[in-house]
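Q: my questions are about this predicted structure, shown below with the sequence.
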Amino acid sequence: MSASAARTFLEQDPILASLLEKYPLPETFKGSFDAFAGLCSIVIGQQVSVRSSVAVEKRVLNHLGSFTPEKMLETPEDVLGKLGMTRNKIRTLKGMAVRVKEGLDLDALQHEPDAKVSEILLGMWGIGQWSTDMFLMFGLGHEDVFPWGDVALRRGFFRVMGQDATPGIAERWRPFRSYASWLFWQESETDLSIQPLFWVHV
């Protein structure tokens, strides 16, 4: 599908139609990076502010040169720790790298249904629902993801839909919930000019 199809569909909702007048939609949510690099960026961003995650990500990338399984495995834990990584995140990233070296093709998951991707990712140590949703959306470019675990999305959602709104409302935006999520992020009062690697820039 495409952003054009998503726009035509979402414009049927009067509330989202008003947001579409203000914000352009990305043509795709999938960045130019490979899936492993995107997932590394997502893990670094777990449970910290965007500004903090970007700072750590830059330090790690400056040291490694790029996010690859080989570089993640060969870099000592104490070095990653000095770059700002927590022990749990280091364990998660190294565990991911091992899975990829053992044959898991993260990029190939793009062609799998969300349920299958979620099963694989949630089976990895340190990967929860937020990371899985972010990977589905930004790592694989899936268009029907509504990451309710994201604080900024919830803030934008309630600001637009009202404090009594429930996430079940998002069902009416299938199969383009990723685009609806994007619109709520724009309304979240988050500084979107500072973003990690995995984020899509319009």
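A: In hand now; what should we look at? Numbering: from 1, shown residues only.
Q: make it CA atoms for all contacts and neighbour counts henceforth
A: Noted.
Q: number of nearby residues for P167?
A: Using other C-alpha atoms under 10 Å, P167 is surrounded by 13 other residues.
Q: so who does the closest residue to it other than its chain neighbours touch?
A: The shortest distance from P167 to any non-neighbouring residue, by C-alpha to C-alpha, 6 or more residues apart in numbering, is to W148 (7.2 Å). For W148, the contacting residues are 130, 154, 167, by C-alpha atoms under 8 Å, 6 or more residues apart in numbering.
Q: buried stuff in the one helix or strand the second one maps to?
A: Assigned by DSSP states H and E, R154 belongs to helix 151-161. Counting neighbours by 16 or more other C-alpha atoms under 10 Å, one finds that the buried residues in helix 151-161 are 152-158, 160.
Q: tell me what angle the helix or strand following it forms with helix 151-161.
A: Sequence-wise, the next helix or strand downstream of helix 151-161 (DSSP H and E) is helix 177-186. Angle, helix 177-186 to helix 151-161, by axes from the mean of the first three to the mean of the last three C-alpha atoms, to 10 degrees: 90 degrees.
Q: okay, one more to line up with it:
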Amino acid sequence: MVVTTRSRANGPITELLGVSRAGVTKRTKSSSAGGRKPVSTRKKSTQIPAPEVVKERPASPRGTNAPLIASQANSTAVLPVKSHAPATTNTILGQATAHLLSVDSSLKHLIESHSCGIFSVEGLAELIDPFQSLVSGIISQQVSGAAARTIKARFIALFTPTPTCPQPFFPMPEMVVACPNDKLRSAGLSGRKAEYVVSLAEHFIDGTLSPEVLSTAPDAEVIEKLTKVRGIGKWSAEMFLMFGLKRMDVFSTGDLGIQRGMAAHFGRDVAKLKSGGKGKWKYMSEEDMLRLSEGFRPYRSLFMWYMWRASDVSVDALTEDGGAGKGKGKAQAGPKAKKA
């Protein structure tokens, strides 16, 4: 049985797994009348205590599947994921791919050629700190992957490890808010990015964003809350839903890579569309994208992933930091696009 407790001392939510123990002893009151020695009724157990059994974490096609951790300087307390469906981490990807093929058998080549690790057993077991993931996404805006990693390392180094936690750690929201702006900028953040990071930290501090909220709120509500943070747009929020929270029914009409992939998959001449485009143009309209993707519910995230494959777009930049977004509200040219 899974029991959830909250520590009053430091506030993290932890998951404790019950252990079955054999050989429970019983002791009765003894009488010492007449100088007789008390007689013990404890029975010696001949059974071996049963090992701890870890139940499989349920995965849901309509909820958060990532095990979320709260930002703690010296803790990795896991927030249990609420069960929404009987599917398990061992079967959710198989169920999803089977559904996609039942809707469109022509996806078979893409599915057989590319293994989606995001929703695999290993992918779903990855611990995600939503604050760290979103900060990492802000840091990576408009810079190369190598530059983003360097800035992130410098950002972490701003917060001196404590005697009880000598190793480098990702700062908690309270620590970010307390850090002077010029010190944040010394790590390589622009003035605008420093403001974005502080804004995000404030939303975690006041409870607007939290592992609890992000694990249970509907997609639309999560997007609404995230887009109220400076520096995070709708596309960014959608990518975080998919790559960070591992939600399986996310679909972004504002991603140019998905537009291009869907156009190619459904038989449109992508090269002709691109060469003939003038001004503001699209490979496919949002209406057509929504109509064609509707049948793939509740696994549109996986369908979207394969449309990136059809478009030959890399998603490495998103999977590295759990999908924290790049960009504010406008259509993006696939996961590699960077816009402040």
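A: Structure received. This structure is a prediction, so every number in the text was calculated from the model and none was measured.
Q: where does the TM-score land?
A: TM-score of the superposed chains, computed with TM-score structural alignment, normalised by the length of structure 1, equals 0.80; 199 aligned residues with a C-alpha RMSD of 2.8 Å.
Q: and the buried residues of helix 151-161 of structure 1, which is closest to K22 of structure 1?
A: Taking C-alpha to C-alpha as the measure, K22 of structure 1 lies nearest V160 of these, at 13.1 Å.
Q: pretty sure that closest one is touching F184, no?
A: Yes. With contact defined as C-alpha atoms under 8 Å, V160 of structure 1 counts as touching F184 (7.4 Å).
Q: give the full set of residues in contact with the equivalent of T227 of structure 2 over in structure 1.
A: Counting by TM-score structural alignment, T227 of structure 2 corresponds to L122 in structure 1. By C-alpha under 8 Å, 6+ apart, L122 of structure 1 lies in contact with 128-129, 132.
Q: for those, pick the one with the most neighbours.
A: These, ranked by neighbours (other C-alpha under 10 Å): first place T132, 23 neighbours.
Q: just give me the match in structure 2 for it.
A: Using TM-score structural alignment, T132 of structure 1 pairs with A237 in structure 2.
Q: look up how far K82 of structure 1 lies from K30 of structure 1.
A: For K30 of structure 1, the distance to K82 of structure 1 equals 30 Å [C-alpha to C-alpha, to the nearest Å].
Q: my error: substitute E143 of structure 1 in the last question.
A: Taking C-alpha to C-alpha, one finds E143 of structure 1 at 37 Å from K82 of structure 1.
Q: between the two, which has more neighbouring residues?
A: Using other C-alpha under 10 Å, the more surrounded residue of E143 of structure 1 and K82 is E143, with 24 against 11.
Q: quick check: closest non-adjacent residue to the more buried one.
A: Closest to E143 of structure 1 by C-alpha to C-alpha, 6+ apart is S178, at 4.9 Å.
Q: to which residue of structure 2 is the one you found aligned?
A: Using TM-score structural alignment, S178 of structure 1 lines up with S301 in structure 2.
Q: now D34 of structure 1
A: Match for D34 of structure 1 (TM-score structural alignment): D129.
Q: its match and P180 of structure 2: what is the separation?
A: Taking C-alpha to C-alpha, one finds D129 of structure 2 at 23 Å from P180 of structure 2.
Q: looking at those two, which one has more neighbours?
A: D129 (24 against 10).
Q: the closest residue to the more buried one other than its chain neighbours: how many residues sit nearby?
A: Computed as C-alpha to C-alpha, 6+ apart, the closest residue to D129 of structure 2 that is not its neighbour in sequence is I69, at 4.9 Å. By other C-alpha under 10 Å, 24 other residues sit near I69 of structure 2.
Q: if we can go back for a sec, the match of T132 of structure 1 and L318 of structure 2, how far apart?
A: Plainly put, A237 of structure 2 is 12 Å away from L318 of structure 2 if you go by C-alpha to C-alpha.
Q: returning to what we had before: I'd assumed L68 was in contact with the match of D34 of structure 1.
A: Yes. Taking contacts as C-alpha under 8 Å, D129 of structure 2 lies within contact range of L68: 5.7 Å.
Q: show me the strands in structure 1, by range?
A: For structure 1, none of the segments meets the definition of strands by DSSP state E.
Q: center of it, which residue is that?
A: Nearest to the geometric centre of structure 1 sits M134, at 2.4 Å (C-alpha atoms, centre = their mean).
Q: what's the spacing between that residue and L197 of structure 1?
A: Taking C-alpha to C-alpha, one finds M134 of structure 1 at 12 Å from L197 of structure 1.
Q: just L20 of structure 1 next, same as before
A: Taking C-alpha to C-alpha, one finds L20 of structure 1 at 25 Å from L197 of structure 1.
Q: same question, M124 of structure 1
A: M124 of structure 1 is 21 Å from L197 of structure 1, where distance means C-alpha to C-alpha.
Q: which of those two has more neighbours?
A: Between M124 of structure 1 and L197, counted using other C-alpha under 10 Å, L197 has the larger neighbour count: 21 against 14.
Q: map that one across to structure 2 for me.
A: Under TM-score structural alignment, L197 of structure 1 pairs with D321 in structure 2.
Q: got the contact list for the nearest residue to its match once chain neighbours are set aside?
A: The spatially closest residue to D321 of structure 2, leaving aside those adjacent along the chain, is S133, at 5.4 Å (C-alpha to C-alpha, 6+ apart). By C-alpha under 8 Å, 6+ apart, the contact set of S133 of structure 2 is 244, 321-324.
Q: shared with structure 1, which of the residues you listed?
A: Among the contacts of S133 of structure 2, the ones still in contact in structure 1 (both residues aligned by TM-score structural alignment, their matches' C-alpha atoms under 8 Å) are 244, 321-322.
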